[in-house]
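Participant: I'd like to go over a predicted model; first the sequence, then the structure.
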Amino acid sequence: MDEFCVDVGGQRIRCLTAGGGRPLLLCHGFLSSAEEFGGRFQALAAHRLLIVPDLPGNGGSPPMASRHTVEGLAASLERLLAHLDIVEFDLAGLCLGASVASALARRCGDRVERLVLHTPLVSPQLVRRLYREQVRILTMPPLWQGVVALSRSRTVSNLYKRFVIAEGDVDSRTAQANFDNQRRADPSAAREWLRDGVRGGDLAALLQRKGPTLVIVAARDNVVRVDELQWLIADRPNISLFVDREQGHGWNEAAVQRQLNVMLDFFAADTEQLVPISEQEAHRLTA
């Protein structure tokens, strides 16, 4: 994937890009970066021009001067799209990044053709109460400094994800990438995003959408209330649901391949209707 950085209203945003065709903006999850979401699903570049930013305060993008709320992050991506002269696009969000994707979809309306929400945290009612309480307590200022310090320990990090989040088996490459990303993330930005994302959300943006939408959930998810989400979208013909029955909130190579195949089918559905942009235009983004 090619890398480029842009200055959007004084905010530096680092992005990865690959492929060609209709732009597909990918919003990574909590304590993550463009490499994790974009790298794992790089095969989507067969159908789309992938644009994968490091959200402000994550990876190679410095934190914003303002608070890192879901709306604030969505606004930063809206400015990024304007800077890149992108009008119509597809959109995908992973985990807490799904909250940003939902907010951006509402802001952009019909400009978003296809939307993918992967293990989405888009409403408090869809987040298990135990996890909500963990977030509320652990993000209190006196405790958060301890959380940040402990997050620098690979052993503590692995134990928390395995026994509290219960993310399931995760390959060593993903585990190392996750650990590196959480060490790079700005602690204040991470706290602000997590608190706002878990307490708020934009479920209405999903339920009121008319365009093609794919929701991917994990049957063993210890964070998302999968049964409640299934019930809410059951009568929405524009929303397709894929339940990965072998996985928790984390992922391994096998889960990535299963989910990638579903996403490839989803984005390939209208590929024949698209007019691919030229290679020169695709590389304009990295100039």
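Facilitator: Everything's here; your move.

Participant: contacts, neighbours, all on C-alpha from now
Facilitator: OK.

Participant: now the strands: where do they sit in this protein?
Facilitator: Listed in chain order, the strands found in the chain under DSSP state E are 2-8, 11-19, 23-27, 49-53, 89-94, 112-118, 213-218, 239-244.

Participant: Same list (the ones you listed) but as CSV, adding distance to G39 and mean neighbour count.
Facilitator: CSV is the format used below for these (distance: least, C-alpha to C-alpha, whole Å; neighbours: other C-alpha atoms under 10 Å):
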stretch, distance to G39, mean neighbour count
strand 2-8, 11, 15
strand 11-19, 9, 22
strand 23-27, 11, 26
strand 49-53, 9, 26
strand 89-94, 13, 23
strand 112-118, 15, 23
strand 213-218, 18, 23
strand 239-244, 20, 17
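
Participant: okay, these in TSV with distance to W144 next?
Facilitator: Conversion of those to TSV gives the following (distance: least, C-alpha to C-alpha, whole Å):
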stretch	distance to W144
strand 2-8	30
strand 11-19	26
strand 23-27	25
strand 49-53	26
strand 89-94	24
strand 112-118	27
strand 213-218	28
strand 239-244	33
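
Participant: Which of those strands sits closest to M64?
Facilitator: Using C-alpha to C-alpha as the criterion, the shortest distance between M64 and the strands of the chain is 6.7 Å, found for strand 11-19.

Participant: Could you give the separation of the closest one from the chain centroid?
Facilitator: Averaged C-alpha coordinates place strand 11-19 at 14 Å from its chain's average position (C-alpha atoms, centre = their mean, to the nearest Å).

Participant: where exactly do the helices run in the stretch 101-250 of the chain?
Facilitator: When secondary structure is read from DSSP state H, counting those that start in this stretch, the stretch 101-250 of the chain shows helices at 129-138, 141-151, 154-163, 172-184, 187-199, 203-207, 226-233.

Participant: Please compare the first structure with the one that follows:
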Amino acid sequence: MALHFIRRGSGSPLLLVHGIGGSCRSWSTILDALAAEHEVIAVDLPGHGASPPLAGPHTIGTLADALTAFLAEQGLLGIDAVGSSMGARLVLELARRGGVLGAVVSLDPGGFWEGWEVPFFYHSVALSQKLVTALQPVMPTLMHSAAGRTALLPQFSARPWAVDAQLAQEEMHSLAHTPVFAELLDALAHGEVQQGAAKGSLPAPLVIGWGRHDRVCLPGQAPRALAAFPDARLYWFADSGHFPQWDQPAETVRLILASVSRQSFRDEDIAAADRRPMKTRALPGAAVAAAGLLVVAGALWLLRRQR
């Protein structure tokens, strides 16, 4: 399978799998730190970044097939892997299938919503993508403003004003220009339910990381993921939203390196090095939030006038 990818560093190989609407650049906050210890391979999934879409439908199953074919072609079967969001569900699916991946770290995986959580996920993410698409002409200005990031990114980040401006701009561009986004979003929300792996069936470590402030894959879904994958270990990012690699990059690197080392570790050692009380990380005051909303409203008004 012809997938675009980037390769950095040396050592044992480590695969990075981004989420829906992302690309290999989604890992820029932690790529160099991981490449200091591993040969890192970050892929663009089909229909994302520089990789072409599949000839047929885009579902978790077909993406998993394409990723397996890519790893086989590259001689990388058995590689350790990290996935984020939809990519986190993909690495869980490949771990369940067996023979494809080694140790796995799954960061805030999708696919474990039930009841009202399904339309909440689908419509909130669809609305965000449509807004981001409409705002593309002014997105560079918005993303290089703390107020703009605060207004547009709270669904994905616990500290949106602190997200790197260049990363935010690139992610919003990718989100708006992924041709298979709508198809995959529908498949994620309304397609096949994620199957689990029986206890004792996974030969390598599986760690599921979850942000306590995730507003996409709600924290209450974590017990369902553990029930489906009873061999997994759950790690909570206390001060993170949906993307811990955005909100807590150093903590995310420590978790990944500890997990793929196949050595025992304590959660407090992963979290303690740069943990500060959440109250010092809370959203800024109403004035900043209101300013962000005004920025978005003003941008929409200008776009309407231009049209």
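Facilitator: Thanks, I have it. Computed from a prediction, not measured in an experiment: that's the story for all the values here.

Participant: Do you know the score for how well these two fit?
Facilitator: The TM-score (TM-score structural alignment, normalised by the length of the first structure) is 0.74; 252 aligned residues with a C-alpha RMSD of 3.3 Å.

Participant: circling back: looking at the helices of the stretch 101-250 of the first structure, which is nearest to R111 of the first structure?
Facilitator: Between R111 of the first structure and the helices of the stretch 101-250 of the first structure, the shortest gap by C-alpha to C-alpha is with helix 203-207, which sits at 13.5 Å.

Participant: what's the mean distance for that closest one versus the second structure?
Facilitator: For helix 203-207 of the first structure, the mean distance to aligned residues of the second structure following superposition is 4.9 Å (mean C-alpha distance after the TM-score superposition for the first structure).

Participant: List the buried residues for that helix?
Facilitator: Of the residues in helix 203-207 of the first structure, those buried under the neighbour-count criterion (16 or more other C-alpha atoms under 10 Å) are 203, 205-206.

Participant: out of the strands of the first structure, which comes closest to E279 of the first structure?
Facilitator: Comparison of the strands of the first structure against E279 of the first structure by C-alpha to C-alpha identifies strand 11-19 as nearest, at 8.8 Å.

Participant: what residues does the closest one touch?
Facilitator: With contacts defined as C-alpha atoms under 8 Å, 6 or more residues apart in numbering, strand 11-19 of the first structure is touched by 1-7, 34-35, 38, 42, 44-56, 60-62, 64, 282, 286.

Participant: go on, stretch 52-66 of the first structure?
Facilitator: The set of residues external to stretch 52-66 of the first structure that reach it, using C-alpha under 8 Å, 6+ apart, is 11-17, 25-28, 31-34, 37-38, 68, 72-73, 181, 184-186, 189-190.

Participant: again, only using 7 Å
Facilitator: Residues lying outside stretch 52-66 of the first structure but in contact with it, judged by C-alpha atoms under 7 Å, 6 or more residues apart in numbering, are 11-17, 25-27, 31-34, 38, 181, 184-186, 189.

Participant: Return the residues in contact with the aligned partner of E113 of the first structure in the second structure.
Facilitator: Residue correspondence to the second structure (TM-score structural alignment): E113 of the first structure is matched to G102. When the contact criterion is C-alpha under 7 Å, 6+ apart, the partners of G102 of the second structure are 78-80, 204.

Participant: Where is the longest helix in the second structure?
Facilitator: Longest helix in the second structure by number of residues (criterion: DSSP state H): helix 286-306.

Participant: do the first structure as well
Facilitator: For the first structure, the helix that runs over the most residues, judged by DSSP H, is helix 253-268.

Participant: Quick check: buried residues in it?
Facilitator: Neighbour-count burial for helix 253-268 of the first structure flags 255, 259-260, 262-264, 266-267 (criterion: 16+ other C-alpha under 10 Å).

Participant: which strands and helices sit next to that helix?
Facilitator: With contacts taken as 3 or more C-alpha pairs under 7 Å, 6 or more residues apart in numbering; DSSP states H and E, helix 253-268 of the first structure sits against no other helix or strand.

Participant: Report the mean deviation for that helix after fitting onto the second structure.
Facilitator: Between helix 253-268 of the first structure and its aligned stretch in the second structure, the superposed structures give an average distance of 2.0 Å (mean C-alpha distance after the TM-score superposition for the first structure).

Participant: from the contacts of G102 of the second structure, which is closest to V91 of the second structure?
Facilitator: Scanning the contacts of G102 of the second structure for proximity to V91 of the second structure, where the rule is C-alpha to C-alpha, the winner is D80, at 9.7 Å.

Participant: which position in the first structure aligns with the closest one?
Facilitator: For D80 of the second structure, the residue aligned by TM-score structural alignment is D90.

Participant: Let me see the contact set for its match.
Facilitator: Taking C-alpha under 7 Å, 6+ apart as the definition of contact, the neighbours of D90 of the first structure are 23-25, 112-115.

Participant: what do you get for Q155 of the second structure?
Facilitator: When contacts are counted by C-alpha under 7 Å, 6+ apart, Q155 of the second structure is found next to 215-216.

Participant: Quick check: of the contacts of G102 of the second structure, which lies closest to Q166 of the second structure?
Facilitator: Each of the contacts of G102 of the second structure was scored against Q166 of the second structure by C-alpha to C-alpha, and D80 proved nearest at 28.4 Å.

Participant: if I pick the residue sitting nearest the centre point of the second structure, what's in contact with it?
Facilitator: Here the mean C-alpha position of the second structure is nearest to the C-alpha of S84 (C-alpha atoms, centre = their mean), at a distance of 3.0 Å. Under the criterion of C-alpha under 7 Å, 6+ apart, the neighbours of S84 of the second structure are 17-19, 106-109.

Participant: Now the residues you listed in TSV, please, with extra columns for distance to A158 of the second structure.
Facilitator: Conversion of those to TSV gives the following (distance: C-alpha to C-alpha, whole Å):
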residue	distance to A158 of the second structure
V17	22
H18	19
G19	18
S106	19
L107	15
D108	14
P109	17
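
Participant: quick one: D227 of the first structure from A234 of the first structure, how far?
Facilitator: 10 Å (C-alpha to C-alpha, to the nearest Å).

Participant: go on, L130 of the first structure?
Facilitator: Distance, L130 of the first structure to A234 of the first structure, using C-alpha to C-alpha: 25 Å.

Participant: Can you get me a residue count around the residue mapped onto A66 of the second structure from the first structure?
Facilitator: Residue correspondence, TM-score structural alignment: A66 of the second structure in this structure matches S76 in the first structure. Applying other C-alpha atoms under 10 Å, we find 20 residues neighbouring S76 of the first structure.
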